[in-house]
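In: Sharing a sequence plus its predicted fold:
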Amino acid sequence: MSGDGTVGKALDVLDQVAAYERPVRFGELQDNSAYPKATLYRFLQTLTNQGMLAYDADRQTYTLGMRLVRLAHAAWTTSSLAPIARPYLDALSAETGETVHLAQLDSSQVLYVDKRNARQPVEMYSQAGKVGPAYCTGVGKAMMAFLDDADLDRAIQQQSFHRFTPTTLATEADLRAELANIRARGYGFDREEHEPGIACVAVPILTENGRMLGALSVTGPTSRTSLDQLEDWAPRVIDTATRIGREAQAWRFPETRQEKVTT
């Protein structure tokens, strides 16, 4: 439950509706809501009146509203790396033939902001707009490795350390050791840590002053892609990430005073 007053509570309800990823009835929301029935109904009415939700009277269901879609599109255009990165993702995808992910951190979790499917696609968790764990994904670890100490401490405190697979890093000590290696090397791996049979090489997207903007990865199934093969792509992924970071800094994230991250 949010501690940010009425606005925070309304956003909690909006998140709850969005989490279903389908039209949802009031009864379903009530069954999983922290708010009393009357309070939940009031928030749903307000969000619907404001266009953040849409209500289908025939089916008696709520879905995300068009105003929210417009806001999401504006955020994607002005705050996301996706518009800048699009041609670079296309080129990297064409060259590698494997899945390419673009991600940013959102409240210490991974937000996938864009994706290119492999020539021979395989089913995996990641989709543009989805949120995933940071501690057991390649892009998540690549981003965390280049946070400053205070931000990293906060991010680690918010990780669940649930063990998804036998190779998941399930302790803070193991994660910190891995992040130190990634920071020294400049790239990292997902060694089937989030999904069995899925591995990747991941690189942070940094500005010239070392500010972490996001991460980029090349991902493939272990049935056809080994870690050695993925590591062979690391220089190409680093080059692509460098180009995205340079353009993003020039157009969206100008800065002059931040200290460069040292390794």
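Out: Nice, thanks for sending it over. Numbers count the residues shown, from 1 in each chain.

In: make it CA atoms for all contacts and neighbour counts henceforth
Out: Fine.

In: Quick one: distance of whatever helix or strand residue 76 lives in to the chain centre.
Out: Assigning secondary structure by DSSP states H and E places residue 76 in helix 66-78. For helix 66-78, the distance from its own C-alpha centre to the chain's C-alpha centre is 17 Å (C-alpha atoms, centre = their mean, to the nearest Å).

In: Tell me which residues of the helix or strand just after that helix come out buried.
Out: With elements assigned by DSSP H and E, the helix or strand that comes after helix 66-78 is helix 82-96. For helix 82-96, burial by neighbour count (16 or more other C-alpha atoms under 10 Å) applies to 82, 84, 85, 88, 89, 92, 93, 94, 96.

In: Included below, for side-by-side comparison, is a second structure:
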Amino acid sequence: MSTPTAERPASAAANAPAPGGTQAVDRASAIVALVVESEEPLTSTGIAGELGLAKSTASRLLAALEAGRLIESTDLGYVAGPLFWLYAARHDPWEETARLARPVMERVAATTRETVHLGVVRNGQMVHVAQVDTDYLLGAQDWTQRDVAPHASAIGKVLIAHDALPRPAEGLTELTSQTVTLPVTLDRQIAAIRERGYASAVDELEVGLTAVAAPVTGMGSTVFGALGVSGPTSRIGDRIDEIGRHLIDQAAELSAVLRRRTSKREGAA
């Protein structure tokens, strides 16, 4: 029994006989499928080899697909193109934000060697939409799948401090002995966050966990998210100010990238 087309590997689709002169379309479709399904950017040489195409053929198809915005060339290789991200943005606007934030987050991870997060406000709640993991085994966990109390989180405190989330007046749950539970204490922290430009949470969400975060802004300099770093208190507890200042710079760069992309999209519309 023959394998259904949907389950055939991309290389088979690229080299299968194609009636009616559709071979170029089949090969281009195989390239798009390979690039979109890959978790890492792919080089033209890698694509040609994977699909069994001549390098010149792969080069021509890649150029045509990039011109059609189905794929996009980056310093590391080819990735899914703007049309895919436009579609994703219409269904989940944070997909494109996470993609654009990835280079900045990877730089922060390389510098700090700790887990890096991007948190935003979605439907009135704080949500982690992207993460770059630490090289260390200790500290690597998926925060995008966890509900986090904003008052005990560095990202949450940034969002509260800049009015992206409402400031809780009561009901501050005590998660550890270091968790802020008094609104007056949270108010003092908020004032300090606004003054120095970053927030920290030491042993407040979990004992032994420290986090630092700085605000990310959109159009009109409105804060809608925060770039954060977290790791064991034993590793970063004495580096809070160093990491905080680094995050301020990197979050500002990310904000500029996001504003440029938003301006281009609105201009095109």
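Out: Received, thanks. The structure presented is a predicted model; accordingly, all values stated were derived computationally and were not measured.

In: Among the buried residues of helix 82-96 of the first structure, which one lies nearest to residue 132 of the first structure?
Out: residue 82 (17.4 Å; C-alpha to C-alpha).

In: List the contacts of the residue positioned nearest the centre of the second structure.
Out: Centrality entry for the second structure: nearest residue to the mean C-alpha point is residue 98, 3.0 Å, by C-alpha atoms, centre = their mean. Listed by C-alpha atoms under 8 Å, 6 or more residues apart in numbering, the contact partners of residue 98 of the second structure are 118, 129, 130.

In: What remains of these once you look at the first structure?
Out: On the basis of both residues aligned by TM-score structural alignment, their matches' C-alpha atoms under 8 Å, what survives of the contacts of residue 98 of the second structure in the first structure is 118, 129, 130.

In: Surely the first one is in a helix?
Out: Translated: residue 118 of the second structure. No - Residue 118 of the second structure is assigned strand when assessed by DSSP: H, G, I helix; E, B strand; the rest coil, not a helix.

In: picking up where we left off before, by neighbour count, which of the kept ones among the contacts of residue 98 of the second structure wins?
Out: When neighbours are taken as other C-alpha atoms under 10 Å, the top entry among these is residue 118 (28 neighbours).

In: Counterpart of that one over in the first structure?
Out: Alignment note: residue 118 of the second structure maps to residue 102 in the first structure; criterion TM-score structural alignment.

In: ok, back up a step: what's the counterpart of the residue nearest to the centre of the second structure in the first structure?
Out: Checking TM-score structural alignment: residue 98 of the second structure goes with residue 82.

In: Tell me, how many residues neighbour residue 201 of the second structure?
Out: Considering only other C-alpha under 10 Å, residue 201 of the second structure is surrounded by 26 other residues.

In: swap in residue 12 of the first structure?
Out: Residue 12 of the first structure, neighbours per other C-alpha under 10 Å, totals 18.

In: The second structure: helices as residue ranges?
Out: Ranges of helices within the second structure are 10-15, 23-37, 44-51, 55-67, 82-91, 93-112, 154-161, 183-196, 233-236, 240-268, based on DSSP state H.

In: picking up where we left off before, mind checking how far the residue nearest to the centre of the second structure is from residue 106 of the second structure?
Out: Noted for residue 98 of the second structure: a distance of 12 Å to residue 106 of the second structure, by C-alpha to C-alpha, to the nearest Å.

In: Same check on residue 74 of the second structure?
Out: The value you get for residue 74 of the second structure to residue 106 of the second structure, if C-alpha to C-alpha is used, is 15 Å.

In: before we move on, what about residue 230 of the second structure?
Out: 14 Å.

In: Look up the residues that both of the two are in contact with.
Out: By C-alpha under 8 Å, 6+ apart, the residues touching both residue 230 of the second structure and residue 106 are residue 116.
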